[in-house]
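>>> Would you be able to build a 3D model of this:
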Amino acid sequence: MDLPITPLLPAIRDRLAAHPRLVLEAPPGAGKTTAVPPALLEAPWLAGRRIVMLEPRRVAARSAAGFMAARMGEEVGGTVGYRIRFEHRVSARTRIEVVTEGILTRMIQDDPELPGVGALLFDEFHERHLSADLGLALALDVQASLREDLRIVVMSATLDGERLAAFLDAPRLSSQGRSHPVQVEHFPARRDEALEAQVRRAVEHALARHPGDVLVFLPGRREIARAALALEGAAVDAEVLELHGELPVERQAQVLRPAADGRRRVVLATNVAESSVTLPGVRVVIDSGLAREPRYDPGSGFPRLDVVPIAQASADQRAGRAGRVAEGWAYRLWPASQRLEPQRRPEIAQVELAGLVLELAAWGDAALRFVDPPPPGALAAARDLLRRLGALDDQHRITSTGRRMLALGTHPRLAAMLLAARDGDERALACDLAALVEARDPLRGRDDGWRARWAALAAFRAGRTDADAHRATLAAIDTAARQWRRRLGARDAPPREAPAHALGDLLAHAFPDRIGRVHPRDPQRYLLANGRTARLADDSALRGEPWIVASELRHEARDALVLRAAPVDEARLRRDFGERFIERDEVRWDEARRALVAERVRRFDGIVLDARPAGSVDPALAAQALTDAVAALGLDALPWTQGLRQWQARVQSLRAWMPDLGLPDVSDAALLATREAWLRPPFEGATRLDALSAEALGEALRSQLDWPLRQQLDALAPVRIVVPSGMERRIDYALAADGTPEPPVLAVKLQELFGLADTPRIADGRVPLTLHLLSPAGRPLQVTRDLRGFWDRTYPEVRKEMKGRYPKHPWPEDPWSATATHRAKPRGT
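Next up, the predicted model:
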């Protein structure tokens, strides 16, 4: 069977023979996923080795492997196999291996030389999953340092191929798709209409007006279920099918095959049907314009799937699904006036990066080449969490615990909890918790306790289901827990009962930053280990518990609201986290008393358990406390003078005008960020903020410039300048609100500039001064940066007006030849 990409296959083989990297652009339906890997099997450069293809979705991985195997007349697991989380079908004969999620990352980490692998293919790279970005970065490093013969192919349906080819220094090939015209319309919503109701109307319209099957794109399983229920009560003469990643394999296969009886079908699908799989017979697409995509959730500490508008590139791909076999129609369920983002944002820019940072630490090189580099702030937050979990040391190196966590292939928080279990019962309970945390809430948010959710799971296993519990979700959780027990080698059956603190004692290892102690004066509020506070809901059963661990929070203006938590046993905390219970002398700034306070403090991490007055203030602690006080109070708490603010403006201005000098950043933000280096030394021996004099502050500030830079500052951005009258006059420097320099100002009496033709300049002649020309009384007459033009055009009018008002001062007709002076005319002249 010829596919649109078939004519391009010889060129793909030839390019890879001459170059180790290739960017392949092909629209959905071109056949790249299933035609390219088999076409490369006999390439001489492959030399009989395996091809590993990263496929972002499990449904697509199974489908691609099954399709390729069927075309070869084989079963999956022969020449073609796949590996996905908790499941694999490969054998010693497998030459094409389709893998998902972090499988490729694990393969490279376990053996960077990739023995027996000749080519890595990254399919659907335009989806920009974090695992694909990391896998590509690792593969490029392997190719550069260990395996020059390794071929890397990046395949995409919609991507800036030119940019990617430049990044990879790779040739770029493009294939045409197989498509027919598609008529696109926006299907209007009715006032306050739910999405499933609009879907039902659109499906009824499509079936009545157009031939063929209907493909409906919805964000996720929940919306698919609602739409299916709405279609049950509609006059729909078609088979309604669902397609999403949580379907059993046999039901996925049913959707991907044509209907045996020729009956029309309505397929309700997530974006798995956007580019990863091909559905036969589709002539109409109904697009909600929505998708569930990962976003970092600071409340849970995990990436969460949020419903977000799709990108324009995705909308175009979805519409194109209607034109595979003949002319098609696409109905969009959003207003025509709504504008979409052109391309999908990469996950690396918007998710939590603890897993990525742990992988980089295990690799031993954080400087890998990423198509889009990870944000520095997210990297720093991830390192901080991993240190708390014991996965990294203080130098950001991976620990033995971190390597064990990485091998589990889940989020580092859950990996830390799974490894913390002490015996068989705890391991089984930890597996239950890992499955519960990763899954949808089986109780639909009924209360804030984990115990009720685990009890619902235990009841389900015993054949009982709470009326408020979601049975299908509990079944999926039970399956996931069983897979975790098999992965950990936990032979014990899950316990039927659990002690009151058992869940919290395990969850504390996943969320050590959210262990909380009840506030001494409010049983509803908790002080958290990360230094923040949280409150329970008014009806929470956890109210007054001495210790809790909050696994999920909703951040609000004052305190965070606890959405999910469990009680923790203090004795277990002391046993498992003994190093975080400390007693030490501390010195802090008391804002109310405007003074330092020395205390003997007992604390657990960021939670103060007890504090009592200490003796004398330790000088080193005092200097640190005063420095921290400035961070809290702001730089205005220091004894700034006008001269020091002028010095700051001069440095910042010259830094902008002449960046080649290498002057340091002395903006308020930069000074606060570097306060430890320049501010703490002058505080040594002090116990009060006002002990720092303006002179000492000035010397501390100026110490950031070495002697040559100080000389250049004075020469290029001088404080004063000599004017033609022979007097020195001050130059005023200022910064705008955004920190950019304002034009420097020289305020001077007009008579002091007689004979000067051009505007004075500073910064090696790059910056003209703004002249505020003053009357003899010091009042402004003119503001200009063009002195020559002033003498030629404006001065005659000024002279005419001012000569009578200030007769004792010179107003010559010819200012060019007059003598500059700061004095009045001598008497009698």
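>>> From here on, just use CA atoms for contacts and neighbour counts.
OK.
>>> isn't Ala366 right next to Leu360, touching?
Yes. Between Ala366 and Leu360 there is a contact at 5.3 Å, judged by C-alpha atoms under 8 Å.
>>> Between these two, which has more neighbouring residues?
With neighbours defined as other C-alpha atoms under 10 Å, Ala366 and Leu360 compare such that Leu360 has more, 19 against 13.
>>> and that one, what helix or strand is that in?
Element membership of Leu360, judged by DSSP states H and E, is helix 354-363.
>>> residues in contact with that helix?
Under the contact criterion C-alpha atoms under 8 Å, 6 or more residues apart in numbering, helix 354-363 has outside partners 109, 134, 366, 379, 382-383, 385-386, 391-392, 396-398, 402-403, 406, 411-412.
>>> Would you do the same for the sequence below? I want to compare the two.
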Amino acid sequence: MSAAFRLPPFPDLPVVAALPELLAALETNARAVLEAPPGAGKTTVVPLALLAADWRAPAQKILVLEPRQLAARAAAARLAQLLGEPVGRTVGYRVRLDSKVSKDTRIEVITEGILTRMLQDDPALEEVACVVFDEFHERSLNADLGLALALDAQAVLRPELRIVLMSATLEAQRLGQWLPAPVVSSAGFLFPIETQYLDPRRAAALPNKPSERLAELVPAQVREALAAHAGDVLVFLPGVADLQRVGRKLSDSLPPTTDLHLLHGELPLDAQDAALRPAPAGRRKVILATSIAETSLTIEGVRVVIDGGFARVPRFVPRTGFTTLETVPVARASADQRRGRAGRLAPGTCYRLWTEAEQHQLPAHRPPEIHTADLSGLVLELALWGAADPTSLRWLDVPPAAAVAQARELLLRLGALKNEEAGRRNEGVAAGNNFSFLLPTSSLKLTPTPHGRQLAKLGLPPRLGHLVVRGTELGHGPAAAALAALLAERDLLRWATPNDPRPLPPDLRLRLEALASGRAPLPGLALHHATLQRVRDVARHLQSRQGSSKDNALTQSLAAAPVGLLTALAYPDRLAQREAPDRLRLVTGQRVSLKTEDVDPQATFFAVAYLAGTAAAPRATLAAPLDREELETAFVEQILTTDEVRYDPTTQRVAGRRVRRLGALLLSETTIGQPNAALVAQALLGYLQEAGLSKLNWTAGAHQLRQRLEFLHQLVGGEPWPSFGDDALLADLPTWLGPHLAGLKSLDQVQRLDLVEPLLARLPGGWAQRQELDRLAPAALEVPSGSHVTLDYADPTTPVLAVKLQELFGLTETPTVAAGRVPLLLHLLSPGGRPAQVTRDLRSFWEKGYFEVRKDLKGRYPRHPWPDKPMEHIPTKLTKKRLGTS
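Below you'll find the predicted structure:
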């Protein structure tokens, strides 16, 4: 043990027994995994034990990462208490907008994102002896990123840096094999916990919607638990709205000696602390909490846990770029963590508000956040680290390629990254069906720009960082900081009447008005005052980071702020144009619902900040009107002027227009009198591809040629004979028909084209292949009578020769095509031209079938020859009289 630090007496916790093995492992290994179940005391004891290790220099720190601010502050308080010191001396903490550290601090409890900033500022972490990832099983995005960077720093710069992963689940073995690192297991300790499930009959009568289900179940379960058990009650609910809804139902029905507390990450610190403190003597507590209370916290006095069984998780959709919050069933590992809260300090009870059968259907673990999150911040940090390719680092789960590509495109668009190799941009798309101004990012060498470095230091998502920096450069610093703070936190508005089912007004300007005045902007609305204060704190912090602390002119600066323009800076891919009173078209081409009268009934353009609903049916929940001039000035480099020519089926001619577009947004258009000939041809092709091949002039010769070519394609199974089916011809229409449309201006002119030459030109072998076509699939066949009979290739598997049977007299073998490989199907016709027999075996017909046919037809066609020996008779298409026989 280091002589620089004396360990205090440890509390009687199970993890103490595992400390010698853990410390011994770290003497010979730079990495270790500690598996310690809930209640083992790992957060309380391990950092202090590491502080006394011989490999730590006296001035070096132990960093302890916690997934949440509340857990970080609580862990620091508990560690400092064991030392008999105030927080900020030997043990301190740093979280967003709050810190308590000093020059004497040697254990620093931080939230996971802060480690990334520390590594970017000092990649070697010279002042750090060990980084402890507590509750690593939660697999937050920041924890995965921090670990990847720390492992890289350890491998390249600081091989002596210790890294400890602490996990409460059996994933520890997987972690140990992956690192690799020794795995130390600790026993856990929980008092006995009685677990009760929901009665199936009760469950069957409940609403399916989680919010309605919980609003009906939880209040009654809380009252029942208070009556049946001693101690405090901890209730797990998915989101803040659920906490408030249940809280309203409970506020007037709890015993007078019971206090109600809400616990979530957006509460002021004093409200969070009040929920964590033991209840005064003679009183009890009911704590309604989100998943913030799952791990790293021991709430003294809790003897009963009521688990609603749901969690709110973000879901990022790379195809749309939208992140939405979904309420999903809790994972079994999380449910076990929640249950453990009831048995930390005494025997307890856990009520699970789902059936025992449903328990077995829950997923074992929640997916790691890296699989479901927007990765723009991660990709920017990797670029700053010098690892533009995520696969160059070590990941327990590699970031998904689609989300990485989406993040790169956004960062390029924001100017946070640049392409070192070329800096190329593509020309966009005139049709507006896509909104990709950038080349595929997988092939580019991307490096951070000075602007990107600014964004990373703000500690905001890149979109909001871009809003702050660019907004400040445009002279709207206070408004940009305020808007970014608003968008970073939950909505500060609510309906004054509880349980009002209406969606809140989507106008972002109302939020800025409320932020400036501190009052509800419209009758019927009210404020979340805690959120209001937090937004103001974040806004002031952002202003100070930008070098300004002016706060006295907030009302005036927000009133004059171009809210739509500032919003567009953060969400350039969500610029929108009104299509209908209740619908917008985004710059990406996607349509979203929004009653524009709820924002500005006169506006044409909007900037959308938040979307809800589904990817198939999104709706804008926060938006602001955007002036056309502001739009065109801010995005001038992305506006394209193109000539568009379309075929008008009504007039049956092409019409041209010159359009200015920003992605899918149409800014202006004018008519073109004489469109470019190439564009006219493209318009005609576009119409034909939509209307189909039936609009072309399919003469008998062109029709048969296409069938002959398809026959050879199916015969050989492909090259050198390409398919001439509908799908193939439509897909290849520009190649084989396009050159023949030059100079044409109407569909009528197109329909005069003979398609024989365009079809033949599609053959890859030129003149030689045309000759081969005539040899293998001739258009007509000369029969013994001397006639040239057209072949029918309508069925590409069975070419047909339809000929009067008298013209085949003397022929004993069935005619073939494809150099003898395919016998023709003979339709032997009567003198009247009707089928008398169908056969592929001509010899057999003459020997057998012919005499039956002759018996039927000779009386009907007496003028035509019906010889007794057809294989020896002269073939003819003439009557007996003209043939000179009787």
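>>> Where does the helix holding Leu360 of the first structure end up in the second structure?
Aligning helix 354-363 of the first structure against the second structure (TM-score structural alignment) gives residues 376-385.
>>> That stretch: how far from the chain's middle?
18 Å (C-alpha atoms, centre = their mean, to the nearest Å).
>>> what's around the aligned partner of Pro294 of the first structure in the second structure, how many residues?
Aligned against the second structure by TM-score structural alignment, Pro294 of the first structure finds its counterpart in Pro314. Residues near Pro314 of the second structure, counting by other C-alpha under 10 Å, number 14.
>>> Doesn't Pro314 of the second structure belong to a strand?
Yes. Per DSSP: H, G, I helix; E, B strand; the rest coil, Pro314 of the second structure lies within a strand segment.
>>> how close does the closest residue to Gly613 of the second structure other than its chain neighbours sit to Thr324 of the second structure?
Setting aside the residues directly before and after it, Gly613 of the second structure is nearest to Arg619 in space (C-alpha to C-alpha, 6 or more residues apart in numbering), at 5.9 Å. Here the criterion is C-alpha to C-alpha, to the nearest Å. By it, Arg619 of the second structure lies 11 Å from Thr324 of the second structure.
>>> which neighbours do the two share?
611-612.
>>> Next up, the contacts around the spatially most central residue of the first structure.
Among the residues of the first structure, the one closest to the centroid is Gln350, at 3.1 Å (C-alpha atoms, centre = their mean). By C-alpha under 8 Å, 6+ apart, the contact list for Gln350 of the first structure reads 294-296.
>>> cool, Val240 of the second structure as well?
If you count contacts by C-alpha under 8 Å, 6+ apart, Val240 of the second structure has them with 264, 290.
>>> Show me what it aligns to in the first structure.
Here Val240 of the second structure is matched to Arg221 in the first structure, going by TM-score structural alignment.
>>> List the buried residues in the longest helix anywhere in the first structure.
Ordering each helix of the first structure by length in residues (DSSP state H) puts helix 471-488 first. Judged by neighbour count (16 or more other C-alpha atoms under 10 Å), helix 471-488 of the first structure contains these buried residues: 471, 473-474, 476-478, 480-485.
>>> average distance between the helix or strand just after that helix and the second structure?
Counting by DSSP H and E, the next helix or strand C-terminal to helix 471-488 of the first structure is helix 502-510. Superposing on the second structure places helix 502-510 of the first structure at an average distance of 1.0 Å from its equivalents, by mean C-alpha distance after the TM-score superposition for the first structure.
>>> Packing partners of helix 502-510 of the first structure?
Judged by 3 or more C-alpha pairs under 8 Å, 6 or more residues apart in numbering; DSSP states H and E, helix 502-510 of the first structure is in contact with helix 412-420, helix 424-438, strand 547-554, strand 560-567.
>>> how far apart are the last one and its match in the second structure?
So the one you mean is strand 560-567 of the first structure. The superposed strand 560-567 of the first structure is, by mean C-alpha distance after the TM-score superposition for the first structure, a mean 2.8 Å from where its aligned residues fall in the second structure.
>>> now for that strand, which elements pack on it?
Here strand 560-567 of the first structure touches helix 450-461, helix 502-510, strand 533-535, strand 547-554, going by 3+ C-alpha pairs under 8 Å, 6+ apart.
>>> check contacts around the closest residue to Gly309 of the second structure other than its chain neighbours.
The shortest distance from Gly309 of the second structure to any non-neighbouring residue, by C-alpha to C-alpha, 6+ apart, is to Val330 (5.3 Å). When contacts are counted by C-alpha under 8 Å, 6+ apart, Val330 of the second structure touches 309-311, 362-363, 366.
>>> I'd like to know how far the equivalent of Val330 of the second structure over in the first structure sits from Val437 of the first structure.
With TM-score structural alignment as the criterion, Val330 of the second structure lines up with Ile310 in the first structure. Taking C-alpha to C-alpha as the measure, Ile310 of the first structure falls 27 Å from Val437 of the first structure.
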